[in-house]
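Trainee: build me a model from this:
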Amino acid sequence: MQKWSKHPAAAIKVAFVLFDQFSNMCLANCLEPMRAANTLAHQRVFDWSFLTLDGAAVHTSSGLPILPQGQLKDLEFVDYLFVLSSYQHHLHDDAKTRKALRNAAGQCKVMIGLDTAPWLMAAAELLEGRRATIHWDVLESFAEKFLSVDSVRHRVVKDGNRITCAGAMASFDLTRQIIQSHLGNSMVLDIDALMLRDDPFPALQNTQSQRAGTPLQRALAVMQNNIERPLTLSQITQKIACPPKTLERQFKAQLGASPGQAYRHIRLSVARQLVESTSLTMAEIALRCGYESQSALSRAFKRRFSASPSQIAQLGRAAIAQSHDKFF
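Mentor: Alright, predicted model coming up:
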């Protein structure tokens, strides 16, 4: 059964090793969900650093210069090492890169190859006898060159402590699943809302049955579209044409929470966002989030966040002031 929420004992260490002409979208689709998780958790759950092979600056494929924090040979042990190359990957495939990646593989729990980086990993013999994918533009040539790798046309492939990812959009799905494994389904539900994702809890692999949306996905979408006037479970199941018992089983099995618990979570997440980022009164926020009174919202808010709305608002103002002082 899935976990609704989890609380890591320590920060999850992440490193990105970047090769010149890498896709900025690939990096952003990994980094922004982690940043969002830190913001929503109000602590640094994911702690990341940027490296290059020699510590020198690199440029994205769109010309954006990136100054790393160090070189790959100085990598300290991390939970996840993301290797990212995109265009002109063949120019990076040399003895120096292969040796550096082989050494780095011993300094991480999981090594992840994004876009065309699986080519560099395979050249370093880090994918021997494993299933893997790569950006589909080079998949055919990848399969022809690395015969000991089981090459497949998938978005994301996991094999032991190696993960390969075919491109930018799949990078978001992969990172989202990593966040889910460490923080639970309640966190990714909030991230989906923050990133305006309209297909909550997608699978990594495409199938015909998934494209239509599962009852759980449809129910979550209905909940997110009915915040101010919450629906009953019966009304939700009528809208999505799913028996209540079936929906309850799916929520418990896939989210580790009941439909009611998930619905409250969604509404309270909206309430917190309004508390932190608007000047609305608590009475107005209560109304917008489907609570019959300000006191009802305050009680639910405090149970969820272990702080009153006014305390959260003060913390938000303090954070803004601190950020202003830092940059000005």
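
Trainee: make it CA atoms for all contacts and neighbour counts henceforth
Mentor: Fine.

Trainee: so residue 13, which state does it fall into?
Mentor: Look at residue 13: counting by DSSP: H, G, I helix; E, B strand; the rest coil, its state is strand.

Trainee: can you show me the helices along this protein?
Mentor: Here the chain has its helices, by DSSP state H, at 24-41, 95-105, 117-123, 139-145, 168-183, 185-194, 208-211, 215-224, 233-240, 244-254, 259-277, 282-288, 294-305, 309-327.

Trainee: could you list the buried residues of the fourth one?
Mentor: Spelled out, that is helix 139-145. 139, 142-143 (16 or more other Cα atoms under 10 Å).

Trainee: tell me what that helix is packed against?
Mentor: Judged by 3 or more Cα pairs under 8 Å, 6 or more residues apart in numbering; DSSP states H and E, the packing partners of helix 139-145 are strand 150-151.

Trainee: try the second one
Mentor: Helices and strands touching helix 95-105, as assessed by 3+ Cα pairs under 8 Å, 6+ apart, comprise helix 117-123.

Trainee: the helix it packs on packs against which elements?
Mentor: Packed on helix 117-123, when contacts are counted by 3+ Cα pairs under 8 Å, 6+ apart, are strand 78-85, helix 95-105.

Trainee: Proceed likewise with the subsequent sequence, for comparison:
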Amino acid sequence: MPPESATRGSGTVVPLRSRGPQSQRFVFALLPGFTMLAFSCAIEALRVANRMAGHEIYRWEIAAESDEVACSNGVTIRATCDLDELERDDTVLVCGGLDVQRGSTRRMVNWLRREARRGAAMGGLCTGSYTLARAGLLDGKRATIHWEYHDSFAEEFEEVLLTKGIFAVDGGRMTTAGGTSSLDLMLQLIADAHGEDLANAVADQLIYSSIRTDQDTQRLSTPTRIGVRHPKLSSVIKAMEQAIEDPISPAVLAQDAGMSTRQLERLFRRYLNRSPKRYYMELRLGRARNLLMQTEMSVINVALACGFTSPSHFSKCYRSHYGTTPYRERGSHGARAAL
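Mentor: Prediction:
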């Protein structure tokens, strides 16, 4: 097969764009507890791209701080290289998962900084974005991270231009939200380097019929997820989500939506079986819990970030909703993380 073509599963030939004499190498830096799906989607895209091209256009290595790394489902992956100096033009993809703060060690962060100074392209899969941000490699860059970590990431790394997209590419920095979004990023990289025909052939082989772009968002909107189709109620919920730190009164929310406070109350009771005030409180407490579990912010700062001006009021509301105090929540999470 000529080097400038690729073959689909159906046997048709897919022309490849011109490339350099050497294949591109990816180095997957695995953190303890990394997410298997995000990692496997990325590496499988490279494997299938080689098969579809009929020759090696991609190579990869597995780097880690230890000989073996266990992912979040307990499967262990053996490293093929240490955190040594990379080859020229390597691309590093940091694979994160649960408890990424603990996995972002000084050695890992320093290694990333060193290789970035030498010109290596850097990416973060799933929560690997956090490790890149801690290394200062996403400052002033568009980036994304799994939605569960979005609030805490935004609080800790204000200099990063955080998006809610499934992946983001900004210069030599790439980040994904996790899960199958790693596949979307790799398909984009394959298309950029070798053309969309090859990327489509890879997607066909992986039975991936709907390729997404960086314009696609991670989650359905809250109204869609909870089955609300009322436009005014949807607009109120969106306004609540955008004003967690400085809550808006129900009267103002109703006025901005062009209805009375009483009408707003009826809408929430009908569609959500709770008052606007209660729903808003649950949103704020949910964000507070994320910040307590995922950051080192003090409890008082978490309270302020979620619109509570009184620590005692915050603690009372938190205990009423979750059955424990913010301080105990923080302590129990620390104990679980240490196991």
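
Trainee: give me the TM-score for these two chains.
Mentor: Superposed pair, TM-score by TM-score structural alignment, normalised by the length of structure 1: 0.58. Supporting alignment: 203 aligned residues with a Cα RMSD of 1.9 Å.

Trainee: how about JSON lines for the helices of structure 1, with distance to residue 160 of structure 1 added?
Mentor: Listed next are the helices of structure 1 as JSON lines, based on distance: least, Cα to Cα, whole Å:
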{"stretch": "helix 24-41", "distance to residue 160 of structure 1": "20"}
{"stretch": "helix 95-105", "distance to residue 160 of structure 1": "13"}
{"stretch": "helix 117-123", "distance to residue 160 of structure 1": "14"}
{"stretch": "helix 139-145", "distance to residue 160 of structure 1": "20"}
{"stretch": "helix 168-183", "distance to residue 160 of structure 1": "15"}
{"stretch": "helix 185-194", "distance to residue 160 of structure 1": "23"}
{"stretch": "helix 208-211", "distance to residue 160 of structure 1": "25"}
{"stretch": "helix 215-224", "distance to residue 160 of structure 1": "29"}
{"stretch": "helix 233-240", "distance to residue 160 of structure 1": "38"}
{"stretch": "helix 244-254", "distance to residue 160 of structure 1": "23"}
{"stretch": "helix 259-277", "distance to residue 160 of structure 1": "32"}
{"stretch": "helix 282-288", "distance to residue 160 of structure 1": "46"}
{"stretch": "helix 294-305", "distance to residue 160 of structure 1": "36"}
{"stretch": "helix 309-327", "distance to residue 160 of structure 1": "41"}
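
Trainee: so which of the ones you listed gets nearest residue 111 of structure 1?
Mentor: Closest to residue 111 of structure 1 of the helices of structure 1 is helix 95-105 (Cα to Cα; 6.6 Å).

Trainee: equivalent range in structure 2 for the closest one?
Mentor: Aligned by TM-score structural alignment, helix 95-105 of structure 1 corresponds to residues 106-116 of structure 2.

Trainee: and for stretch 223-243 of structure 1?
Mentor: Using TM-score structural alignment, stretch 223-243 of structure 1 finds no match anywhere in structure 2.

Trainee: equivalent analysis for stretch 115-133 of structure 1, please.
Mentor: Using TM-score structural alignment, stretch 115-133 of structure 1 pairs with 126-144 in structure 2.

Trainee: from the chain's centroid, how far away is the matching stretch?
Mentor: 10 Å (Cα atoms, centre = their mean, to the nearest Å).

Trainee: and it, what's buried?
Mentor: 126-139, 141-144.

Trainee: can you tell me what sits against stretch 94-105 of structure 1?
Mentor: Residues from elsewhere that reach stretch 94-105 of structure 1 (Cα atoms under 8 Å, 6 or more residues apart in numbering): 53, 72-73, 75, 111, 120-121, 123-126.
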